[in-house]
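Chemist: Have a look; sequence and predicted model below, questions after that.
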Amino acid sequence: MNYEHVREVDPAVADALEGEVQRQNDTLAMIASENHVSEAVLEAQGSALTNKYAEGYPGERYYAGCEYADEVEELAIERAKELWGAEHVNVQPHSGTQANQGVYYAMLEPGDKILSLDLNHGGHLSHGHPANFTGQLYEVEQYEVDAETGYIDYDDLRDHAEAFEPDIIVSGYSAYPREVDFEAIQAAADAVDAYHLADIAHITGLVAAGVHANPVGTADFVTGSTHKTIRAGRGGIIMCDEAYADDIDPAVFPGGQGGPLMHNIAGKAVGFKEALEPQFEAYAEQTIENAKALGDQLQERGFSLVSGGTDNHLVLVDLRESHPDTTGKDAEEALEDVGVVLNANTVPGETRSPFNPSGIRAGTPALTTRGFDEGACREVADIIADVIDDYDDADVKAEAAERVQNLTDAHPLYE
């Protein structure tokens, strides 16, 4: 990629940008929330819309000169409606967390109650963790996955809701490898007259492609990220029935943020158009097949997976049984040394610190974007297993690094 104008102005930043492109090309991106967008999305995100303030919404801006900003935002909205089947869409949130913030701000008062999945069991910071604003402004209780199966127990969730009487129940997760039964969670919300917020940040692309259940039309509110499995411009999105539009839109602007990042919205519009093409469904299906192949091979190598496998784009590995003296951070650092980039992650029943937990989380969206198939993902699983088995052995790591290089050479990123 060419950063000639940056180099003329700021060689240090140009060096870093070029280094990042090389790093992405030469490593395997397996952090489940990461992906590789197309060059078209990159161009849109780096466009002249970077210069434009467009406070307000299409047709109702506070500044002049917004005719093309309106056009781009309207395209993003209409394409999102088509992808997910939503009545109303707000594409202005800067992130998935700010999308969640918009829903909370619109529908809750400080002190209201949130029921959500515990972070150690696959939840997200923005669902009520005490380090996040949600845990500081609202009363939060959290449900857990079944310790033995790794699955959500929907009957237990409903019992918890009836005892706690929350104002909103949050579904959608950052480290849950199984398909979500949004209808069961909606039934639990209906039973206690609560709202249901489905946060599909990780699975936006899988839902859009029809390979995962769609909460739109079931949950009251659906939020997500627009850069993970959907591969569009980096940011957030809120979807809901038209009846909630007048609550949601002012909660985003001016309630939670000022001018929208119009260059990011341009990236969303382009990525959404790509997701409407027939080949996107094939990518989403392959992402899941690759995750299953990765997980199956890791289990063949003696590793334990939370819930015993996966239905989506990620696997969650619990190292406590196979490698009791190895932490997730040990594994993360050793794998990064050989070019496999994933993250240490808490697991259900975690006894270690979240900064040095007992598991690792690995995803296949970015590998699939590069063209990896099941065979390649099984080889990646073997590389991961070899390194974790002997991460102090320099020869093992050197061989693993060579195998990674062969895979990245065979699947170049930006040619």
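Modeler: Yes, it's here. Numbering: from 1, shown residues only.
Chemist: alpha carbons only for contacts and neighbour counts from here, please
Modeler: Fine.
Chemist: Find the centremost residue of this protein, please.
Modeler: Geometric centre of the chain, nearest residue: residue 202, 3.0 Å, by Cα atoms, centre = their mean.
Chemist: Helix, strand, or coil at residue 231?
Modeler: coil (DSSP: H, G, I helix; E, B strand; the rest coil).
Chemist: Now do the contacts for it.
Modeler: Counting by Cα atoms under 8 Å, 6 or more residues apart in numbering, residue 231 touches 35, 36, 37, 38, 205, 271.
Chemist: what's around the closest residue to residue 33 other than its chain neighbours, how many residues?
Modeler: Once flanking residues are discounted, residue 33 sits nearest to residue 228: 5.3 Å by Cα to Cα, 6 or more residues apart in numbering. Counted with other Cα atoms under 10 Å, the neighbours of residue 228 add up to 25.
Chemist: ditto for residue 59
Modeler: Around residue 59 there are 12 other residues, counting by other Cα under 10 Å.
Chemist: still on that earlier bit, so the residue nearest to residue 33 lies in a helix, does it not?
Modeler: No. Under the criterion used here (three-state DSSP), residue 228 is coil, not part of a helix.
Chemist: my read: it touches residue 35, true?
Modeler: Yes. The criterion here is Cα atoms under 8 Å, and residue 228 meets it with residue 35 at 5.7 Å.
Chemist: follow-up on the earlier one: wait, is the residue nearest to the centre of the chain part of a helix?
Modeler: No. Counting by three-state DSSP, residue 202 is located in no helix; its state is coil.
Chemist: and the gap between it and residue 313?
Modeler: Remark: distance between residue 202 and residue 313 (Cα to Cα, to the nearest Å) = 8 Å.
Chemist: For those two, list the residues in contact with both.
Modeler: Shared contacts of residue 202 and residue 313, counting by Cα under 8 Å, 6+ apart, come down to residue 32.
Chemist: Select the longest helix from the protein.
Modeler: Determined from DSSP state H, the single longest helix within the chain is helix 278-300.
Chemist: put this beside the first:
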Amino acid sequence: MSKLVYKNMKDTDTELYNLIMEEKQRQEESIELIASESYVSVPVLQASISLLHNKYSEGMVGERYYGGTDVIDKIEGLCKERALSVFNLDENVWDVNVQPYSGAIANFEIYNALIGPGGRLMGLDLFSGGHLSHGFKIENRKISVTSKYFESHPYKLKSDGSIDYEQMQRDFVDHKVSILIGGASAYPRDFDYKRMRKIADLNKAYLMADIAHISGLVACGRMNNPFEYCDVVMTTVQKMLKGPKAGIIFYRKMKNGVNIQNLINRSVFPGCQGGPHNQTIAGIAAALKIAKSEEYREFIDQVLRNMQAMTKVFLENGIKLLTNGTINHLALLDMRNIQMDGQVFSLDGSMFEWVCNFVNISLNKNSLPDDSSCLHPNGIRVGTVSVTTRGMKEDGCERIARMLVEIMKKLASYGLISVEETKERVRKDEWFTEMRVRVKDTVREYPIPGADLFERSND
């Protein structure tokens, strides 16, 4: 055993090594349009494979249950300082917990801290672009654990795709909700936190923002600032911040005599978690260092320009978008009644996702407000964070959008056939084989950060 632990994976576990290399090849040869994904930086990768994995450190900075945590305290302290700095927060008013393992867990920890089991929460409905962890349920079944442990009363969008704040207010008061959540996983517009603050105050409730998807836009002042009005703000790190998979909870230390700081920290540990992942916290710190740079601001602006370039192509080709456009990094395509080249056709969102994956384009099916199924929705979600990270500009994103339009036209030419018949034709059709080659050629000149780091660690 003492010999095996010193050898490289390449030499001791070729099966796993080859699978990792297979995934590396897939990423390098694919166009990544999934709005919740990105590529981490080399410093984040380096932190993630560091010896910080070896240290257990239950507790908070300066209050650990293990010895040998002096350096760990310094790393977590640095991470907290950088988190507050990225969002320009006053450390006398705000604090932050960087230990949550993920965004969904962080959200649960917030609810557990502030409203407790059975407490009433209100977030954006999943079919309207909300997230599972905002209390998702359907008519006869509670789906997310956040709808099982807490009483969920979601708000929805109006027919034009905008948030129905008037109905939100009526339901919020009627149901005596204790925490109002502004945040989404698939919403191409902004939130009116000022108005939501007024609604929350009607019940003397907490206002929370989940900015997991838009944290970089908020940090760079490109979208409304939730910190002006919210009591708690949660973000993940792996999306726009391009860090490791983790959650961060920002909170006002006090509210109306309530010590939110103690409530949040105790909910994270020992309430919901054990020892923090120190290698991840170091990776968060590395990502936040980059997020404070001028280069990062330029990146954020390019993300927005790239998305506008893509949506222009979609609209010009008769594809409807939720809210008729977007102001952030993602867009929702309505695959019903597409008007293109004199014909009108509709495509199943899950089928289009499968076909795009076949040609090495990763995107995801997504529910639209009037959908009834998450598995076979009428929408497609696309985002530009990943392709922008690889260095693409507007011309490259226009080219990608035109590829998607071509795929839609090709599928429409098949006519009304079953899902299995469509898949079988796609597999045999040389047109799609050639499209896969075009995709590979498109991304070849745009490297992924740190793509060779794993290989070099095995030399």
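Modeler: Noted; the coordinates are in hand. Note that the structure is a prediction, hence the values are computed from the model and not measured.
Chemist: Superposing both, give me the TM-score.
Modeler: After superposition, the two chains reach a TM-score (TM-score structural alignment, normalised by the length of structure 1) of 0.96; 410 aligned residues with a Cα RMSD of 1.5 Å.
Chemist: Residue 404 of structure 1 against residue 29, yeah?
Modeler: No. At 11.2 Å, residue 404 of structure 1 does not count as touching residue 29 under the criterion of Cα under 8 Å.
Chemist: now the strands for the stretch 301-415 of structure 1?
Modeler: Using DSSP state E, counting those that start in this stretch, the strands found in the stretch 301-415 of structure 1 span residues 304-305, 314-318, 340-341, 343-345, 359-363.
Chemist: Make TSV out of the ones you listed and add mean neighbour count and distance to residue 398 of structure 1.
Modeler: Shown next, in TSV, are the strands of the stretch 301-415 of structure 1 (neighbours: other Cα atoms under 10 Å; distance: least, Cα to Cα, whole Å):
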stretch	mean neighbour count	distance to residue 398 of structure 1
strand 304-305	22	25
strand 314-318	28	23
strand 340-341	22	13
strand 343-345	24	21
strand 359-363	27	21
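Chemist: can you redo these as TSV with distance to residue 25 of structure 1?
Modeler: Converted to TSV, these look like this (distance: least, Cα to Cα, whole Å):
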stretch	distance to residue 25 of structure 1
strand 304-305	28
strand 314-318	21
strand 340-341	12
strand 343-345	18
strand 359-363	17
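Chemist: Select, out of those strands, the one closest to residue 329 of structure 1.
Modeler: Of all the strands of the stretch 301-415 of structure 1, strand 343-345 sits nearest to residue 329 of structure 1, with 5.2 Å by Cα to Cα.
Chemist: Now find how far off-centre the closest one is within its chain.
Modeler: Distance, stretch centre to chain centre, for strand 343-345 of structure 1: 14 Å (Cα atoms, centre = their mean, to the nearest Å).
Chemist: what does that strand correspond to over in structure 2?
Modeler: Mapping strand 343-345 of structure 1 onto structure 2 (TM-score structural alignment) gives residues 364-366.
Chemist: Near residue 157 of structure 2, how many other residues are there?
Modeler: Applying other Cα under 10 Å, we find 21 residues neighbouring residue 157 of structure 2.
Chemist: Tell me who's in contact with it.
Modeler: Counting by Cα under 8 Å, 6+ apart, residue 157 of structure 2 has contacts 128, 163, 164, 369.
Chemist: Contacts only, for the last one.
Modeler: Yep, that's residue 369 of structure 2 we're talking about. Taking Cα under 8 Å, 6+ apart as the test, what residue 369 of structure 2 contacts is 127, 128, 129, 156, 157, 161.
Chemist: Need the residues you listed in TSV (columns: distance to residue 147 of structure 2).
Modeler: Shown next, in TSV, are the contacts of residue 369 of structure 2 (distance: Cα to Cα, whole Å):
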residue	distance to residue 147 of structure 2
127	15
128	17
129	17
156	16
157	20
161	24
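Chemist: Show me what residue 164 of structure 1 lines up with in structure 2.
Modeler: Aligned by TM-score structural alignment, residue 164 of structure 1 pairs with residue 175 of structure 2.
Chemist: for residue 382 of structure 1, same thing?
Modeler: By TM-score structural alignment, residue 382 of structure 1 lines up with residue 402.
Chemist: Also residue 290 of structure 1?
Modeler: Under TM-score structural alignment, residue 290 of structure 1 pairs with residue 306 in structure 2.
Chemist: picking that back up, once you map the contacts of residue 231 of structure 1 onto structure 2, which are still in contact?
Modeler: Comparing the contacts of residue 231 of structure 1 with structure 2 on both residues aligned by TM-score structural alignment, their matches' Cα atoms under 8 Å, the contacts found in both are 35, 36, 37, 38, 271.
Chemist: need these in TSV with secondary structure, can you?
Modeler: Output for these, formatted as TSV (three-state DSSP):
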residue	secondary structure
35	coil
36	coil
37	coil
38	coil
271	helix
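Chemist: Among those residues, which one has the most neighbours?
Modeler: residue 271 leads those on contacts (other Cα under 10 Å) with 26 neighbours.
Chemist: Spit out the contact partners of it.
Modeler: Contact partners of residue 271 of structure 1, counting by Cα under 8 Å, 6+ apart, are 37, 41, 230, 231, 232, 233.
Chemist: which of the contacts of residue 231 of structure 1 sit farthest apart?
Modeler: 38 and 205 (14.6 Å).
Chemist: what separates the match of residue 164 of structure 1 from residue 272 of structure 2, distance-wise?
Modeler: Look at residue 175 of structure 2 and residue 272 of structure 2: by Cα to Cα, they are 27 Å apart.
Chemist: So which residues of the stretch 301-450 of structure 2 form helices?
Modeler: 349-358, 385-389, 394-413, 419-428, 430-443 (DSSP state H, counting those that start in this stretch).
Chemist: Out of the ones you listed, which is the most enclosed?
Modeler: helix 385-389 (a mean of 26; mean count of other Cα atoms under 10 Å).
Chemist: In terms of secondary structure, what does that one contact?
Modeler: When contacts are defined as 3 or more Cα pairs under 8 Å, 6 or more residues apart in numbering; DSSP states H and E, helix 385-389 of structure 2 packs onto strand 31-32, helix 294-316.
Chemist: still on that earlier bit, can you tell me the mean distance of the match of strand 343-345 of structure 1 from structure 1 after alignment?
Modeler: Compared with structure 1 after the fit, stretch 364-366 of structure 2 shows a mean deviation of 0.6 Å (mean Cα distance after the TM-score superposition for structure 1).
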